[in-house]
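In: Curious how this folds, go ahead:
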Amino acid sequence: MSAATLLQTSLSDLSLTRRGKVRDVYAVDDDRLLIVATDRISAFDCVLPTPIARKGEVLTALSQFWFDKLGHVVANHLLTSDVSQMPENIQRHSEVLARRSMLVRRADVFPVECVDRGYLVGSGWKDYLKTGEVCGHKLPENLQESAELPEPLFTPSTKAEEGHDENISEAQVRDIIGADATAQLRDTSLRLYSEARNYARERGIIIADTKFEFGLDKNGELVLVDEVLTPDSSRFWPADQYQPGRSQPSFDKQFVRDYLETLDWDKKPPAPAIPPEVAQATTERYVEAYKLLAGREL
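Out: Have a look, this model is predicted:
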């Protein structure tokens, strides 16, 4: 592992509240959290032992870009991603935290993930092949893999700390969080996806699908949380290479998944290491996605 990569943090003067597949989350005070995007990468619900250089940097910068760009749609939890503007006990760790950290407002996060799909791929494609439906949405017959859907779909899922998230219907979401909250999450996430998708298309990227998470702040207002429209939470395809009826080239971690599919691995921990050339190619895809979407170098 090079000095430029980070697999795990250990900040002795902050309380670690959660270590996710990619992010380490620390309590700052009663109102704020510190979210650190490491260079860990997961596939098939397993964290790989190989770090992806600059990954945490891309996830943080791209989330900041989208929080700024889509702030007119819904408020978000980001306070700053500039470590020099964070409390002193965080600044002491600036060498580790710079360019990969967000100071955010706490929120009461909804226990569902808002997945929005514009194309038939991934678990949606698998569900369609079995049932002709995706999360309760009946689709036309004889659609191809990666086909563009007639209109974007709200296809929520459960949130699993470990193992697979499960696709659920909108009716099931209503049973979990109520009808009003479900309608608000559906309408807000679809608007976010539609605006981002239209913007990205002009930049040469198809956002095939993405995942949003929402919460309520201490005033009960809806806020967008976690990461937003990154190569980890979305499928990014180069528009000039799009061809339905097959798996698409991508700017996301599908490249790693495709490599792992060539191995004799049962998709259970421990996950295998990936070769340096696969890790490097993944870094290049993530950085290129940022450059195309943000219109500037990272």
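In: switch to C-alpha atoms for all contacts and neighbour counts from now on
Out: Will do.
In: and residue 218, how many residues sit next to it?
Out: A total of 12 residues lie near residue 218 under the criterion other Cα atoms under 10 Å.
In: hang on, it packs against residue 107?
Out: Yes. Between residue 218 and residue 107 there is a contact under Cα atoms under 8 Å: 6.8 Å.
In: and the residue nearest to residue 112 when sequence neighbours are not counted, what does it touch?
Out: Excluding its sequence neighbours, the residue lying closest to residue 112 (Cα to Cα, 6 or more residues apart in numbering) is residue 158, at 4.9 Å. Contacts here follow Cα atoms under 8 Å, 6 or more residues apart in numbering; on that basis residue 158 touches 111-113, 165-168.
In: want to throw these into TSV with neighbour count?
Out: Listed next are the contacts of residue 158 as TSV, based on neighbours: other Cα atoms under 10 Å:
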residue	neighbour count
111	16
112	23
113	23
165	15
166	14
167	21
168	17
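In: Put together CSV for those residues, with distance to residue 285 and secondary structure on each row.
Out: Listed next are those as CSV, based on distance: Cα to Cα, whole Å; DSSP: H, G, I helix; E, B strand; the rest coil:
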residue, distance to residue 285, secondary structure
111, 31, coil
112, 29, strand
113, 25, strand
165, 25, coil
166, 28, coil
167, 28, strand
168, 31, coil
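In: Could you also give me the structure for this next sequence, so I can compare it with the first?
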Amino acid sequence: MPTVLSHSTLPGLTLLHRGKVRDVYALGADELLIVASDRLSAFDVVLPDPIPGKGEMLTQISNFWFGRTAALMPNHLTGKSVAEALPAGVDLALYEKRSVVTRRLKPVPVEAIARGYLIGSGWKDYQAGGTVCGIRLPAGLRQAEKLPEPIFTPSTKAALGTHDENIGFDQVVATIGADLAEQVRVATLAIYRHAAEYAAERGILVADTKLEFGTDADGRLYVMDEMLTPDSSRFWPAEEYRAGTSPPSYDKQFVRDYLETLDWNKQAPGPILPRAVIEGTAAKYAEALRRLAGITID
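Out: Purely as a prediction, here's the structure:
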């Protein structure tokens, strides 16, 4: 059975950051231990109910994708044992499948997003002005319609409790410089195209995905944090896809759709989730893991 962990506790290790989902600990000066909890965020608010096993599933699917895309872009994984990094006395079974030992990188302060379909905030921006992140799109596109080609649509990297905002490529250049901005754009689109082609062969459409990058002391770029998970992507079952409406999904859109039915202002604290929504979300994550990576949750 999958483990349940809302907040990690690792005595003897320095907690550097507790994010929406991941807790980050220092392992000396050059490495980190990243623990994926079962916390769930929606609309940039961490909800009060954990999704059992979610952190294990996120870590396993990320590791799968990091392996598949290593030839396209180096990633933060060191390959070192989680067991050896944990403090003595900590329950290995609770942490082993949800944790990784990584390089300690300088985060690029931009959310790198690739879109292949018109949905979410991209759809809202398109309705308002026919563009997404300054990119002019053809007139007459419908909700969830496939774009002529994937586009790079970055956003700000919001602090906990605040909302990301879509930005244009020029703002990315102003923030991190032209050379690094172009490296991030090229890598994001290359990874998205690779993943979309692979997933389509398994009956899943990758509508969009968000990637995070970091640089080492020499300025080399790495993809980091998580990759192509149900938290950071929209996965649609190909057999149920129809342009013109928001398709069912193997990701947290299931939770977003439920939350949109509530009288909630999308500010903390988030609402309590019904058991059916918690169990349904866990099942969707498990199905994505099984179909994409061939990993089954016991």
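In: Mind checking the TM-score on these two?
Out: After superposition, the two chains reach a TM-score (TM-score structural alignment, normalised by the length of structure 1) of 0.96; 296 aligned residues with a Cα RMSD of 1.5 Å.
In: coming back round to it: how about the contacts of residue 158 of structure 1 in TSV, adding distance to residue 180 of structure 1?
Out: Listed next are those as TSV, based on distance: Cα to Cα, whole Å:
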residue	distance to residue 180 of structure 1
111	15
112	14
113	16
165	23
166	22
167	20
168	17
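In: quick check, nearest of those to residue 58 of structure 1?
Out: Checking the contacts of residue 158 of structure 1 against residue 58 of structure 1 with Cα to Cα, the nearest one is residue 113 at 21.7 Å.
In: Now which residue in structure 2 aligns to the closest one?
Out: Matched by TM-score structural alignment, residue 113 of structure 1 corresponds to residue 111 in structure 2.
In: State the distance from that match to residue 214 of structure 2.
Out: Here the criterion is Cα to Cα, to the nearest Å. By it, residue 111 of structure 2 lies 11 Å from residue 214 of structure 2.
In: got it, and residue 153 of structure 2?
Out: Look at residue 153 of structure 2 and residue 214 of structure 2: by Cα to Cα, they are 18 Å apart.
In: ok, now residue 126 of structure 2?
Out: 30 Å.
In: contacting residues around residue 234 of structure 1?
Out: Contacts of residue 234 of structure 1 by Cα under 8 Å, 6+ apart are 207-211, 252.
In: Next step: the residues you listed restricted to strands.
Out: When DSSP state E is applied, the contacts of residue 234 of structure 1 are split such that 207-211 fall in strands.
In: that's a strand at residue 17 of structure 1, yeah?
Out: Yes. If the criterion is DSSP: H, G, I helix; E, B strand; the rest coil, then residue 17 of structure 1 is within a strand.
In: Tell me who's in contact with it.
Out: Contact analysis of residue 17 of structure 1 by Cα under 8 Å, 6+ apart lists 24-27.
In: Tell me the one among the residues you listed nearest to residue 257 of structure 1.
Out: Once Cα to Cα is applied, the member of those that ends up nearest residue 257 of structure 1 is residue 24, at 22.9 Å.
In: Look at the nearest residue to the closest one once chain neighbours are set aside and give its secondary structure.
Out: Leaving aside its sequence neighbours, residue 24 of structure 1 sits nearest to residue 36 (Cα to Cα, 6+ apart; 5.2 Å). Assigned state for residue 36 of structure 1: strand (three-state reduction, three-state DSSP).
In: Does residue 36 of structure 1 touch residue 23 like I think?
Out: Yes. Using Cα under 8 Å, residue 36 of structure 1 makes contact with residue 23 at a distance of 5.4 Å.
In: between the two, who's got more neighbours?
Out: More crowded of residue 36 of structure 1 and residue 23, by other Cα under 10 Å: residue 36, with 26 against 23.
In: Show me where the stretch 101-250 of structure 1 has its helices.
Out: Secondary structure of the stretch 101-250 of structure 1 (DSSP state H, counting those that start in this stretch): helices at 122-131, 170-177, 179-202.
In: Which residue numbers in structure 2 does the last one align to?
Out: What it means is helix 179-202 of structure 1. Counting by TM-score structural alignment, helix 179-202 of structure 1 falls onto residues 178-201 of structure 2.
In: same question, the first one
Out: Taken onto structure 2 by TM-score structural alignment, helix 122-131 of structure 1 occupies residues 120-129 there.
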